[in-house]
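Q: Return atomic coordinates for the entry below.
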Amino acid sequence: MTATVDLSGVIKRYGGIEAVRDVSFDLPAGETVALVGHNGAGKTTLLKLMLGLIRPTAGSVRVLGDNPAQGEFGGRRRLGYLPENVAFNPALTGREILSFYARLKGEPAAKALPLLDRVGLAEAASRRVGTYSKGMRQRLGLAQALIGEPLLLLLDEPTTGLDPALRLSFYEIIQQLRDRGATVVLSSHALTELEERAGRVIIMNRGIMVANGTIEELRRVAELPTRIRLTVAEGGARAAHAWMGQGESGRDLGTRVVEFEAYQGRKLALLRRATEQGAPVQDVDIVPPSLDELYAHFLRRQEAAE
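A: The predicted structure follows:
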């Protein structure tokens, strides 16, 4: 099956600055991908390359089977894009804004307008955008990105300005799109949000792709320890340290909770002791390395190798 996006050996230079350095990856249909990295890491440049707004200095970019930067790129109407900072004419209403973008994509306005209800703006459809809050403008931006049921959706910091309830609603929409076969790329600094929602993570640092894989794959490669938290009887933390034996580093998180770090090959042995008959443990929580920790690890590893 042809990938929705295929980048091969992509380099992008701006004068003497190499914004993207030899990046290659492909994104299949029906996948949610988190594109993460600090400011200046190359995330926005990659999004612009996929949109066809800029051309690579070297390498190739294929989106929906074609070069997105060519003038006759037919897949442009099947792309959806939400920039980090949305800007709309403040004198127009939400309904007028969406009708305008529908015409740009060759879609009937009547088919696009129900998207206002989908993002929770039905009651504000007749209000001027200049009266919208930041979160409302963000939702309007998402609605315009969804016009035409895109096969590729590129979202740059999409949940900025959204309250927790609206963030959940946003990710429900993303799940529905993915279930219909769309490829969704989320570029965000909100790593905790992305951890449970992205099927794959691409980590960028100074234009270099330093990691690419599922969370579980990145955890195996990183070999960071899993934290195991044991809840013991009141005042039993000291006994838990002694019971776990030598060679196990632990720290108290309270009078009843002790946390141990278990590297690969030691996790099962530690859990076996924690759950064996007679063990002074009332509950066990397993906390694998978070996306924040993985992100920091791969950046440190890359910088150490240079």
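Q: can we go C-alpha only for contacts and neighbour counts from here?
A: Will do.
Q: Who are the contact partners of residue 143?
A: With contacts taken as C-alpha atoms under 8 Å, 6 or more residues apart in numbering, residue 143 has the following neighbours: 98, 115, 116, 118, 119.
Q: Mind checking which of those land in helices?
A: Of the positions in the contacts of residue 143, 98, 115, 116, 118 sit in helices, assigned by DSSP state H.
Q: Going by distance to residue 13, which of those wins?
A: Residue 13 has its nearest neighbour among these in residue 98, at 35.0 Å by C-alpha to C-alpha.
Q: what about the closest residue to that closest one other than its chain neighbours, helix or strand, and which?
A: With C-alpha to C-alpha, 6 or more residues apart in numbering as the measure, residue 144 is the residue that lies nearest to residue 98, at 6.0 Å, once sequence neighbours are left out. Secondary structure assignment for residue 144, by DSSP states H and E: helix 134-145.
Q: wait, residue 84 sits on residue 158?
A: Yes. At 6.8 Å, residue 84 and residue 158 qualify as touching, with contact defined as C-alpha atoms under 8 Å.
Q: and those two? which has more neighbours close in?
A: Ranked by neighbour count (other C-alpha atoms under 10 Å), residue 84 and residue 158 place residue 158 first, with 25 against 17.
Q: related to what we said a few turns ago, by neighbours, which of the contacts of residue 143 wins?
A: residue 98 (26 neighbours).
Q: How many neighbouring residues does residue 135 have?
A: Residues near residue 135, counting by other C-alpha under 10 Å, number 15.
Q: do residue 87 as well
A: By other C-alpha under 10 Å, the residues close to residue 87 number 11.
Q: Now the second one, please; I'll put the structures next to each other:
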Amino acid sequence: MIELTGVTKSYGALLALQGVDLAVRKGEMFGLIGRNGAGKSTLFQLMLGLLSADAGCVQVDGESVAGPRFRAVKRRLGYLPENIVLYDNLSGVETLRFFARLKGVDTAECMPLLEQVGLKGAAARKVREYSKGMKQRLGFAQALLGNPALLFLDEPTNGLDPEGIREFYQILKTRQEAGTTIVITSHILAEIQQRVDRLAILQGGRIRAVGSVPALRGEANLPLSMEIVTHSDDTRALVEALQRTPFGKLTIRGRHIVFECQREAKMLAIAALSPLSGHIADLQIQEPSLEDVFLGCMGVDA
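A: As a prediction, the model looks like this:
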């Protein structure tokens, strides 16, 4: 659905993107993560045709964003910028009808969309009376106008409460199941960890890593964390057994024993604990989080 080859973009002396190669498959939810200034917003604007690359090629749905036929492709795109600007003197439904006319979309879509994003009861209120989260919902509704084939969402849950975030991703899941391709950025890595199919990590204008979260975990070779809860405060037998194995440092807190082991040693750890199962009340295995993977790629000790 999206293909970038050797894309470079600079702003004067600042090199924002350096030789970026990236492909987003049709129908997937693809994440872009990176520190502030990593190049995510520039990449978004290039894929939307709002900026021109200094070098390289950007294609969306088979068309170059610099070509004459991309205008037709743009009509099938939806975009929610990180900082959406709305007209305070318009109501919610008037705002959505305004965007619908700009996009050439039937205004009959507006009220059902407002209901879908939870703004039906506030449709007639002026935008100036909306909270930050309500404005974000309205911005999301405008991105959904026209049932776009491709959605670009830049920090889309900014200002939403937990319930709003859950509803937002439920809508996205439904759209994706219907065939929509979604590109999303978020600084809340735990939020997208279980939701994206694949993601790219940007650093200094370059793609540092691309893949699914499990694949990136494997590439990062980060240790697992294992926590044992014993039946009593007497942990001696378990500690002695673990000390005979090649695992990391043990941390003991009352009935809790925590240690790290490499992924390939997980079954060895379980085998070492099996004869002592009568002493164990619970065992939890914690995979490295997306935040751990991200910091590892950035060269930061988590």
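Q: hmm, back to that, how about the ones in helices among the contacts of residue 143 of the first structure in CSV, adding distance to residue 52 of the first structure?
A: Output for these, formatted as CSV (distance: C-alpha to C-alpha, whole Å):
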residue, distance to residue 52 of the first structure
98, 22
115, 25
116, 27
118, 28
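Q: quick one, strands of the stretch 101-250 of the second structure?
A: If DSSP state E, counting those that start in this stretch is used as the criterion, the strands of the stretch 101-250 of the second structure fall at 150-154, 181-185, 198-203, 206-211, 224-230.
Q: still on that earlier bit, can you give me how far the helix holding residue 144 of the first structure is from the chain middle?
A: The gap between where helix 134-145 of the first structure is centred and where its chain is centred comes out at 18 Å by C-alpha atoms, centre = their mean, to the nearest Å.
Q: Pull up the aligned stretch in the second structure for it.
A: Correspondence between helix 134-145 of the first structure and the second structure is established over residues 132-143, with TM-score structural alignment as the criterion.
Q: one step back: of all the strands of the stretch 101-250 of the second structure, which one comes closest to residue 266 of the second structure?
A: With C-alpha to C-alpha as the measure, strand 224-230 is the member of the strands of the stretch 101-250 of the second structure nearest residue 266 of the second structure (7.9 Å).
Q: Would you check the span in the first structure matched by the closest one?
A: In the comparison with the first structure, strand 224-230 of the second structure aligns to the range 226-232 (TM-score structural alignment).
Q: Residue 121 of the first structure matches what in the second structure?
A: Residue 121 of the first structure maps onto residue 119 of the second structure when the alignment is built from TM-score structural alignment.
Q: tell me the contacts of that match?
A: Remark: with contacts taken as C-alpha under 8 Å, 6+ apart, residue 119 of the second structure is in contact with 92, 134, 137, 138.
Q: what separates the second one from residue 140 of the second structure, distance-wise?
A: Spelled out, that is residue 134 of the second structure. Summarising the geometry, the distance separating residue 134 of the second structure from residue 140 of the second structure, computed by C-alpha to C-alpha, to the nearest Å, is 10 Å.
Q: Comparing those two, which residue is more hemmed in?
A: residue 140 (23 against 20).
Q: Provide a list of residues in contact with that one.
A: By C-alpha under 8 Å, 6+ apart, the residues touching residue 140 of the second structure are 80, 117, 156.
Q: And stretch 291-299 of the first structure, what's buried?
A: Using 16 or more other C-alpha atoms under 10 Å as the burial criterion, the residues of stretch 291-299 of the first structure that qualify are 291, 294, 295, 298, 299.
Q: who's in contact with that stretch?
A: Contacts made with stretch 291-299 of the first structure from outside it, assessed by C-alpha under 8 Å, 6+ apart, are listed as 191, 192, 195, 203, 205, 210, 211, 215, 218, 219, 222.
Q: go on, stretch 89-96 of the first structure?
A: Looking at stretch 89-96 of the first structure with C-alpha under 8 Å, 6+ apart, the contacting residues turn out to be 97, 113, 116, 124, 125, 126, 127, 128, 129, 130, 131, 140.
Q: do the same with stretch 269-284 of the first structure
A: Applying C-alpha under 8 Å, 6+ apart, the contact partners of stretch 269-284 of the first structure are 228, 229, 230, 231, 232, 233, 236, 239, 240, 244, 262.
Q: What range does the longest helix anywhere in the second structure cover in the first structure?
A: If you go by DSSP H, the second structure has its longest helix at helix 162-177. Residues 164-179 of the first structure are the counterpart of helix 162-177 of the second structure, counting by TM-score structural alignment.
Q: superposed on the second structure, where does that stretch end up, distance-wise?
A: Plainly put, stretch 164-179 of the first structure ends up 0.6 Å away from its match in the second structure on average once the two are laid over each other (mean C-alpha distance after the TM-score superposition for the first structure).
Q: buried set for that stretch?
A: Of the residues in stretch 164-179 of the first structure, 166, 167, 170, 171, 173, 174, 175, 177, 178 count as buried by neighbour count, 16+ other C-alpha under 10 Å.
Q: ok, now stretch 127-140 of the first structure?
A: Residues of stretch 127-140 of the first structure classed as buried: 127, 128, 129, 132, 136, 137, 138, 139, 140 (neighbour count, 16+ other C-alpha under 10 Å).
Q: again with stretch 227-247 of the first structure
A: So stretch 227-247 of the first structure, judged by 16+ other C-alpha under 10 Å, has buried residues 227, 228, 229, 230, 231, 232, 236, 237, 240, 241, 244.
Q: neighbouring contacts of it?
A: With contact meaning C-alpha under 8 Å, 6+ apart, stretch 227-247 of the first structure is reached by 250, 252, 254-262, 270, 273-274, 280-289.
Q: Let's see that with 10 Å instead.
A: Counting contacts by C-alpha atoms under 10 Å, 6 or more residues apart in numbering, the residues outside stretch 227-247 of the first structure that touch it are 248-263, 267, 270-271, 273-274, 279-289.
Q: Just the buried ones from those residues, in ChimeraX syntax?
A: When burial is assessed using 16+ other C-alpha under 10 Å, the buried subset of the contacts of stretch 227-247 of the first structure is captured in ChimeraX by this command:
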select :250,252,256,257,258,259,260,261,262,267,270,271,274,280,281,284,288,289
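Q: okay, how far is it across stretch 153-160 of the first structure, tip to tip?
A: Across stretch 153-160 of the first structure, the terminal residues are separated by 17 Å (C-alpha to C-alpha).
Q: check contacts around residue 141 of the first structure.
A: With contacts taken as C-alpha under 10 Å, 6+ apart, residue 141 of the first structure has the following neighbours: 81-88, 94, 97-98, 119, 135, 155, 158.
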